[in-house]
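**Q** Sequence first, predicted model second:
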Amino acid sequence: MKVLGNKYLQLGEWCLHLFLLNCLWFMFSLIGGFFLGVFPATVALFAVLRKLTMEPEVEVRIFHLFWTTYKSEFIKGNLLGYVWAVIGGAILIDVRVLHQVETTFIHQALTIALYLLLVLYVFITFYLFPIFVHYNLRFLEYYKYAFVLVIGRPIKTILLIASMLLIYFLFSLIPGLIPVFGVSFIGFVMMKMTSSSLMKNNHSHIEEVESFS
């Protein structure tokens, strides 16, 4: 009975954390005018989630860690996010253009290749921010290492995609959950499922951020 009570307390604590993180993500995205705030807020969200999931024995000052990460990673977070967004936009434009071209064998081959590239792009996206808050890498290496994990952990990647689909159906059934846990719960599942693929590192972004606090 005591064990069950502890589980309920842990569940309630996690719900509170996710609600607070969801509020912080929306607030700091708006502080940056959304276009300049969304990616640093996402980095800060994953930084806190990493600390909560991978170091549960450590007491986390959520607002402080979120704010210091948001400030310190503002430029780099925007650069990481918008470079990746531009690449994704270019792939989508190519797909739309190919749909308007006369169908030939080469056209069909290019269309299949682009759709496969689009799927790979989505897979890499799920690993990108967890890697960013976990490792100190050169800029392009974040994309490279995300690609390596997609290829090297195919079962984990498939489970991650399945989890995202389940979350999509859950939010479709209960849309009221989106403003309460929407972004933070997605981030939590991504961080939780990728954390086992990320080796403990003594030079992670989070430790660097805390060293300035």
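**A** The structure has been received and is ready for your questions.
**Q** Please count neighbours and contacts with C-alpha atoms only from this point.
**A** Fine.
**Q** Would you point out which residue is most central in the chain?
**A** Central residue of the chain (C-alpha atoms, centre = their mean): Phe129, 4.6 Å from the mean position.
**Q** How about it, nearest residue that isn't a chain neighbour?
**A** Val43 (6.4 Å; C-alpha to C-alpha, 6 or more residues apart in numbering).
**Q** In addition, the following structure is provided for comparison:
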Amino acid sequence: MPFLPPKVLPVCPNAKVVSMSQRVRNPELFLAGISLRPAKIDDISAIRYVHSAATRACAAHHLGDDDVETLASAINREEYVHAVAGSDLTAAWVGGELVGTVGWKPTGAAPDVARLQMLFVWPLFAGAGIGRLLVSHAEADAHAAGYRSVRVRTTIQQAPFFKRLGYVMTAQSALRTGSGGRLPIAYLRKDEICPDFPITESAWGDAGRRYHH
């Protein structure tokens, strides 16, 4: 996923920066053909489809077909509906297609530390900047709620994406499957999250023109 860190986003002098105050006034953000809004329970079928596709694409680098299907099948269980409902997800849409999600919650370990969760992007849209947009949105939400640091657990394959966004790896482990497979896991943190959306219309114009339909 070839994302660029927010620091090197191209900024036009006349570009419109989407601030947290603007996002709060208008909870549905539409920027360069990408719409963000809170996920609803009615979106569960689309959420499952995106999460399953992203899980298969990522796990296939490390696990056999049976283990990949075991991981993906968990997304179709009833328990997953409750997990989604309790994750306060934001969904990204391009046209009428749900293409990604992200959520966050307090860690409970410290009063100002939040944890990113359920960051998934439909593989067809990998590299379009949607993952970075969702992470920036979640960080801004967490900062507005009083959190200053973010933690995330992800696959080792996705660790470089978070590093480019300013995260630092703190530990590694592996998720064991029932048949003995091991999915490498990375733990990362970001101690200074941005209080605002570091996104401009000019920065996302190319992605919007490419995928808007």
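**A** Good, I have the coordinates. From a predicted model like this one, the values you see are computed outputs, not experimental measurements.
**Q** Please state their TM-score.
**A** Once superposed, chain against chain, the TM-score is 0.29 (TM-score structural alignment, normalised by the length of structure 1); 113 aligned residues with a C-alpha RMSD of 6.3 Å.
**Q** For Ala41 of structure 1, see how far away the residue nearest to the centre of structure 1 is.
**A** Distance from Phe129 of structure 1 to Ala41 of structure 1, counting by C-alpha to C-alpha, to the nearest Å: 11 Å.
**Q** what are the ranges of the strands in structure 2?
**A** Secondary structure of structure 2 by DSSP state E: the strands cover 29-31, 34-38, 90-94, 97-106, 113-121, 149-155, 168-176, 182-190.
**Q** Turn those into JSON lines, including distance to Ala54 of structure 2.
**A** Shown next, in JSON lines, are those (distance: least, C-alpha to C-alpha, whole Å):
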{"stretch": "strand 29-31", "distance to Ala54 of structure 2": "23"}
{"stretch": "strand 34-38", "distance to Ala54 of structure 2": "19"}
{"stretch": "strand 90-94", "distance to Ala54 of structure 2": "14"}
{"stretch": "strand 97-106", "distance to Ala54 of structure 2": "9"}
{"stretch": "strand 113-121", "distance to Ala54 of structure 2": "6"}
{"stretch": "strand 149-155", "distance to Ala54 of structure 2": "12"}
{"stretch": "strand 168-176", "distance to Ala54 of structure 2": "17"}
{"stretch": "strand 182-190", "distance to Ala54 of structure 2": "14"}
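**Q** Which of the ones you listed sits closest to Ala207 of structure 2?
**A** For Ala207 of structure 2, the closest of the strands of structure 2 is strand 34-38, at 8.4 Å, according to C-alpha to C-alpha.
**Q** Please name every helix or strand in contact with that closest one.
**A** strand 29-31, strand 90-94 (3 or more C-alpha pairs under 8 Å, 6 or more residues apart in numbering; DSSP states H and E).
**Q** Deepest-packed of these, please.
**A** Among those, strand 90-94 has the highest mean neighbour count (mean count of other C-alpha atoms under 10 Å), at a mean of 22.
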